[in-house]
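K.L.:
Make a model of this:
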Amino acid sequence: MDNNFTTADFIRSKKDRRKITVLTAYDYPTAKILDEAGIDCILVGDSLGMVVLGYQDTTKVTMEDMIHHIKAVVRGTRHAMVVGDMPFTSYHTGVGDSVRNAARLVMEGGCRAVKLEGGEEFKDEIRAITRAGIPVMGHLGYTPQSINIFGGHKVQGKTIEGARKIIRDALAVQEAGAFAVVLECIPMKLAAFISEKLSIPTIGIGSGMECDGQVIVTHDAVGLFRDFSPKHVKKYANVGDLIEQSAKDYINDVQSKLFPTTGNSFKIDDEVIDIIRREF
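P.N.:
Just a heads-up that it's a prediction; the model follows:
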C-alpha cells in the first residue's frame, strides 16, 4: 500500500470541511476499481451476508466470513483505508473477546480499522480495542445487527427519547476513542446536529447531506439488484441489466456457433495433429 488514507485524514477532513467518501467492497476486483477511482475508505461490511452470501440479514455472518472477504479487499487496495465490520456476537460477550476478534480482523484480514454497532453499552469494548492499538469506527441509528429488536428496517431517532439516546450514544462513542461514527437512517436535522456536536467525523447513510461523509453499499449504487433500491441510495448505473444482457448475448453466440471464433482459439501445427490422428 502507498499514499494511504488514514484515521488522521478522517479528522483532518472534518476540520477542513472536506466530505469523506466511503463505499463497500467484498472482493478483490471491486476493491481495485474503487481504489483506483480514488475512494477514501472501503468498508468491508457485514452487509456481505445479504448482498454476497444471500442471507436475509447480517446476523448469520461469521468472523471467518469477514476475514475471508477483508483479505480479498486488502489485496486490491493501495490508497483507501480498509475498515472491517465486527460481525454479530463478536464483541457482545465481553471486552476480552472484543479485543481478540478485532485483532483477528486486523492481523489475519489486514484491515486497518474495525467498525462496530452500538453506543453507550459498548463504550468499554471500544475503549479496550482502541487501547490495543486498533482504530474503531462507531455505528449508530439503524443498526442492522439489531433488526430483531427494531422489528425491521426503520428510521431511528424520530422521537424525543430516541433522538436523546442517539446523541448520548454518539458522545459516548467519541469519548471511548472512536475516530468516526456511521449514522444510519436517522432524520437529517438530527444528523446535522450530531455532526456539529462531535469533534470526530460522522459518516451518513440515509441521514442527509450535513454528515461529514457518506457511505452506501456499492451493489445498490451500481444497480446490481434490480428488485431492490433503498430510498437513501442514488443509483449511478444499472449493472444488473448489463450482466443479464451480456449473459443472453453469450448464450445466443454459443448456441448459434458465433463464439468461440478462430480468434478466440489456439493453434497447433498441422503435422502434429496429423501424427496424433494416425496414432489414435
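K.L.:
can we go C-alpha only for contacts and neighbour counts from here?
P.N.:
Fine.
K.L.:
Could I get the full set of helices for the protein?
P.N.:
7-15, 28-37, 48-51, 63-75, 95-104, 123-131, 147-150, 160-176, 188-197, 218-221, 239-255, 270-279 (DSSP state H).
K.L.:
Take the ones you listed and write them to a markdown table, including distance to residue 205.
P.N.:
Converted to a markdown table, the helices of the chain look like this (distance: least, C-alpha to C-alpha, whole Å):
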| stretch | distance to residue 205 |
| --- | --- |
| helix 7-15 | 17 |
| helix 28-37 | 18 |
| helix 48-51 | 16 |
| helix 63-75 | 21 |
| helix 95-104 | 23 |
| helix 123-131 | 21 |
| helix 147-150 | 16 |
| helix 160-176 | 15 |
| helix 188-197 | 10 |
| helix 218-221 | 12 |
| helix 239-255 | 21 |
| helix 270-279 | 62 |
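K.L.:
Which among those helices is found nearest to residue 83?
P.N.:
Closest approach to residue 83 among those is made by helix 63-75 (8.4 Å; C-alpha to C-alpha).
K.L.:
quick one, that closest one and helix 95-104 angle?
P.N.:
Inter-element angle recorded for helix 63-75 and helix 95-104: 30 degrees (by axes from the mean of the first three to the mean of the last three C-alpha atoms, to 10 degrees).
K.L.:
Any buried residues in helix 63-75, and which?
P.N.:
Of all the residues in helix 63-75, those buried under the rule 16 or more other C-alpha atoms under 10 Å are 63, 66-75.
K.L.:
Against which helices or strands is that helix packed?
P.N.:
Under the contact criterion of 3 or more C-alpha pairs under 8 Å, 6 or more residues apart in numbering; DSSP states H and E, helix 63-75 touches helix 28-37, strand 41-44, strand 81-85.
K.L.:
circling back to that earlier point, closest one to residue 140 among the helices of the chain?
P.N.:
helix 160-176 (6.8 Å).
K.L.:
Can you get me a residue count around residue 195?
P.N.:
The tally of other residues near residue 195 (other C-alpha atoms under 10 Å) stands at 23.
K.L.:
what do you get for residue 114?
P.N.:
Neighbourhood size, residue 114 [other C-alpha under 10 Å]: 27.
K.L.:
how about this one, so we can line them up?
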Amino acid sequence: MAKFLSLSEAVAENLKDGDTVAFEGFTHLIPHAAAHEAIRQGRKDLTLIRMTPDIVYDQMIGRGMAKKVIFSYAGNPGVGLLRRLRDAVENGFPQRIEIEEHSHAAMANAYEAGAAGLPCAVFCGYRGAGLKTVNPNIRSITCPFTGEELAAVPSIRPDVTFIHAQKANKRGDVLVEGIIGIQKEAVLAAKRAVVTVEEVVEDFADVHPNACILPSWTVTAISVVPGGAHPSYAHGYYARDNASYLEWDDISADRDRFHAWMEENVMKSSPDDFTGRVAGLRNE
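P.N.:
Below you'll find the model as predicted:
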C-alpha cells in the first residue's frame, strides 16, 4: 500500500545503486523532480529504461549515474540531440555506457509483458529493420499456430518505476489524466513504484471515463511535488516550458557549462523549487 513520504525519503527508500529503473512519462508528466532527487543522492551503476529518454536522462547520464540505457528514440524533443548521451557513447565521458535500442512498439509490448508477469513480449515487428543486427535481445520465433515469424524481446521488469501524476487521494490511489503513454504498465511491471503528484485530494471528482487510476496497492510511495514534471507539462495544471528545452541544447553542448548548470539548478536545489519554476506556466 502506498505511503506518503517526502521525495528525499521516497528516493532513499526505493532507489539503490545498481538498480534497473524507469523514469517514465510521455510528452507530459515526465518525473523531473524525482530524477533530480536521485541525482542529488548520487545514485550510480543504474540501468535506465525509458520509451523516449529526453533531457532528464541526458542529465543523469552526464552525471555518471548510468551504466546502461534501454530505450526507443533518444533526443531533445523538437530540438535535436541528447549531447550528454552522445558524449558518453562516443567518447566515454564521464563514463562509457551500454545502449540497448528498440522500437516504440517493442518497448510498449515489453512493459506490458512485464506487467503481466511474462518473460518476454511477442509481437509483429522489426520486419526489414536493421536494429536486430546490433541488438541481440531482438529475437525471432515461429508462431506455433500459424507458422508466422514474430519478433520477441525480453519483458521489462524494473526494480523501481518513477512517474508523475496529477492527483492522489488520501487512500493512496493515483489519478493520471491526459496522455497516458506507458506509465500504467511501467508501474505494474515494477517491484516498487514511486509517484510524485501535483496535489492530494479527498477523493477524485468528475473523472473522465478514459482517465487512468492506479489503485494504492500498485504504488509504494507518493510524494507531493507541485510542478514536479517541469519543464514538461502536466495536463490541466501547467504548460510545457519550450524555452527550457531550447536552452538545454546550448547548456549540454559544453561539459563545463553542463556541470555548472547542474550544480546550480539541481545539486543546490530542492523539490520546492519546482513550484516556482512553473508559476508563469499555470493554466488559468
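K.L.:
Can you calculate the TM-score here?
P.N.:
Once superposed, the chains reach a TM-score of 0.33 (TM-score structural alignment, normalised by the length of structure 1), with 151 aligned residues with a C-alpha RMSD of 6.0 Å.
K.L.:
Does anything pack onto the host helix or strand of residue 244 of structure 2? Which helices or strands?
P.N.:
Using DSSP states H and E, residue 244 of structure 2 falls within helix 242-253. The contact analysis (3+ C-alpha pairs under 8 Å, 6+ apart) places helix 242-253 of structure 2 against helix 83-91, helix 255-262.
K.L.:
looking at the ones you listed, which is buried most?
P.N.:
helix 83-91 (a mean of 20; mean count of other C-alpha atoms under 10 Å).
K.L.:
Run through the neighbouring helices and strands of that helix.
P.N.:
So helix 83-91 of structure 2, by 3+ C-alpha pairs under 8 Å, 6+ apart, packs with helix 55-62, helix 242-253.
K.L.:
go with 6 Å
P.N.:
helix 55-62 (3 or more C-alpha pairs under 6 Å, 6 or more residues apart in numbering; DSSP states H and E).
K.L.:
before we move on, back to that, let me have the helices and strands packed on helix 242-253 of structure 2 in JSON lines, extended by distance to residue 111 of structure 2.
P.N.:
Formatted as JSON lines, these follow (distance: least, C-alpha to C-alpha, whole Å):
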{"stretch": "helix 83-91", "distance to residue 111 of structure 2": "23"}
{"stretch": "helix 255-262", "distance to residue 111 of structure 2": "31"}
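K.L.:
To residue 40 of structure 2, which of these lies closest?
P.N.:
helix 255-262 (9.8 Å).
K.L.:
burial measure for residue 99 of structure 1, as a count.
P.N.:
22.
K.L.:
could you dump the helices and strands packed on helix 63-75 of structure 1 to a markdown table with distance to residue 196 of structure 1?
P.N.:
Shown next, in a markdown table, are these (distance: least, C-alpha to C-alpha, whole Å):
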| stretch | distance to residue 196 of structure 1 |
| --- | --- |
| helix 28-37 | 29 |
| strand 41-44 | 22 |
| strand 81-85 | 24 |
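K.L.:
Let me know which of these is the nearest to residue 248 of structure 1.
P.N.:
Nearest to residue 248 of structure 1 among those is helix 28-37 (23.0 Å), distances taken as C-alpha to C-alpha.
K.L.:
Tell me what angle the closest one forms with helix 63-75.
P.N.:
Using the same axes, to 10 degrees: helix 28-37 of structure 1 against helix 63-75 is 40 degrees.
K.L.:
Could you pull out the buried residues of helix 28-37 of structure 1?
P.N.:
Buried-residue list, helix 28-37 of structure 1, by 16+ other C-alpha under 10 Å: 28, 30-32, 34-35.
K.L.:
Dump these to CSV, plus distance to residue 103 of structure 1.
P.N.:
Below are those laid out as CSV (distance: C-alpha to C-alpha, whole Å):
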residue, distance to residue 103 of structure 1
28, 22
30, 25
31, 22
32, 24
34, 25
35, 24
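K.L.:
Please spell out which residues along whichever strand or helix holds residue 196 of structure 2 are buried.
P.N.:
When secondary structure is defined by DSSP H and E, residue 196 of structure 2 falls within strand 192-201. For strand 192-201 of structure 2, a neighbour-count test (16+ other C-alpha under 10 Å) marks 192-198, 200 as buried.
K.L.:
Make JSON lines out of those residues and add distance to residue 112 of structure 2.
P.N.:
Converted to JSON lines, the buried residues of strand 192-201 of structure 2 look like this (distance: C-alpha to C-alpha, whole Å):
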{"residue": "192", "distance to residue 112 of structure 2": "16"}
{"residue": "193", "distance to residue 112 of structure 2": "16"}
{"residue": "194", "distance to residue 112 of structure 2": "18"}
{"residue": "195", "distance to residue 112 of structure 2": "19"}
{"residue": "196", "distance to residue 112 of structure 2": "22"}
{"residue": "197", "distance to residue 112 of structure 2": "23"}
{"residue": "198", "distance to residue 112 of structure 2": "26"}
{"residue": "200", "distance to residue 112 of structure 2": "28"}
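K.L.:
wait, which of these is closest to residue 261 of structure 2?
P.N.:
Closest to residue 261 of structure 2, out of all of the buried residues of strand 192-201 of structure 2 and judged by C-alpha to C-alpha, is residue 196, at 23.7 Å.
K.L.:
Now do the contacts for the closest one.
P.N.:
Residue 196 of structure 2 is in contact with 164, 222-225, counting by C-alpha atoms under 6 Å, 6 or more residues apart in numbering.
K.L.:
Residue 43 is in contact with residue 24 of structure 1, correct?
P.N.:
Yes. With contact defined as C-alpha atoms under 6 Å, residue 24 of structure 1 counts as touching residue 43 (4.6 Å).
K.L.:
that older thread, what helices and strands are in contact with the helix or strand following the strand holding residue 196 of structure 2?
P.N.:
Per DSSP H and E, the first helix or strand lying C-terminal to strand 192-201 of structure 2 is strand 212-214. Here strand 212-214 of structure 2 touches strand 174-176, going by 3+ C-alpha pairs under 6 Å, 6+ apart.
K.L.:
Perfect, I'm done here.
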